[in-house]
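> From the sequence below, what's the structure:
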Amino acid sequence: MKRNEKAFTQKDLAEYLNISQSQYSRKEKGNIEITNDEWKRISKLLDVDI
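I've put the predicted structure just below:
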């Protein structure tokens, strides 16, 4: 997983997206949809294409 390769925790990404770690975890598992804006921000942080 790219997040792990970059040494980011779920908490790191949650803080970056200004959401709780538990909410981020549910998004990562696919239980909650990741918004287009969040995809853009995550891809920029992880330096990957969407």
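> rest of the way, CA atoms for contacts and neighbours
Noted.
> what's in contact with stretch 37-50?
2-3, 6, 13, 17 (Cα atoms under 8 Å, 6 or more residues apart in numbering).
> Of these, just the buried ones, PyMOL syntax please.
Buried members of those, defined by 16 or more other Cα atoms under 10 Å, are picked up in PyMOL with:
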select buried, resi 13
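> can you list the contacts of stretch 37-50 in CSV and add distance to residue 46?
Listed next are these as CSV, based on distance: Cα to Cα, whole Å:
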residue, distance to residue 46
2, 7
3, 7
6, 7
13, 10
17, 13
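> I have a second one here; can you model it like the first so I can compare?
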Amino acid sequence: MTNELLQAIQLLKNKKWVDLTHTFGPNSPHFFMFEDAKFETLFSQNDGFFAILP
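This is a model prediction of the structure:
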């Protein structure tokens, strides 16, 4: 890695990170012209992992 990249990584490591993720579902607020969120299960834990398609 270049020195610039290493400096950038070190700078990012020293910053405070805030997780802004939140839950999302059919009852989440949204623009009235859009439909409510719908989810389709693609894989379950029986398949070895869990994945949904929003």
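> tm score of chain vs chain?
TM-score for the superposed chains, counting by TM-score structural alignment, normalised by the length of the first structure: 0.20, backed by 21 aligned residues with a Cα RMSD of 3.5 Å.
> picking up where we left off before, among the contacts of stretch 37-50 of the first structure, which lie within helices?
Counting by DSSP state H, these place 2-3, 13, 17 in helices.
> so which two of the residues you listed are the farthest from each other?
Farthest pair in these (Cα to Cα) is 2 and 17. Separation: 16.6 Å.
> all helices for the first structure, in order.
According to DSSP H, the first structure carries its helices in the segments 2-5, 10-17, 21-29, 36-46.
> what's the angle between the third one and helix 10-17?
Inter-element angle recorded for helix 21-29 of the first structure and helix 10-17: 100 degrees (by axes from the mean of the first three to the mean of the last three Cα atoms, to 10 degrees).
> by contact count, what packs against helix 21-29 of the first structure?
Judged by 3 or more Cα pairs under 8 Å, 6 or more residues apart in numbering; DSSP states H and E, the packing partners of helix 21-29 of the first structure are helix 10-17.
> tell me which residues in the helix it packs on are buried?
In helix 10-17 of the first structure, residues buried by neighbour count (16+ other Cα under 10 Å) are 10-11, 13-14.
> Please convert those residues to JSON lines, extending it with distance to residue 28 of the first structure.
Formatted as JSON lines, the buried residues of helix 10-17 of the first structure follow (distance: Cα to Cα, whole Å):
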{"residue": "10", "distance to residue 28 of the first structure": "9"}
{"residue": "11", "distance to residue 28 of the first structure": "12"}
{"residue": "13", "distance to residue 28 of the first structure": "10"}
{"residue": "14", "distance to residue 28 of the first structure": "10"}
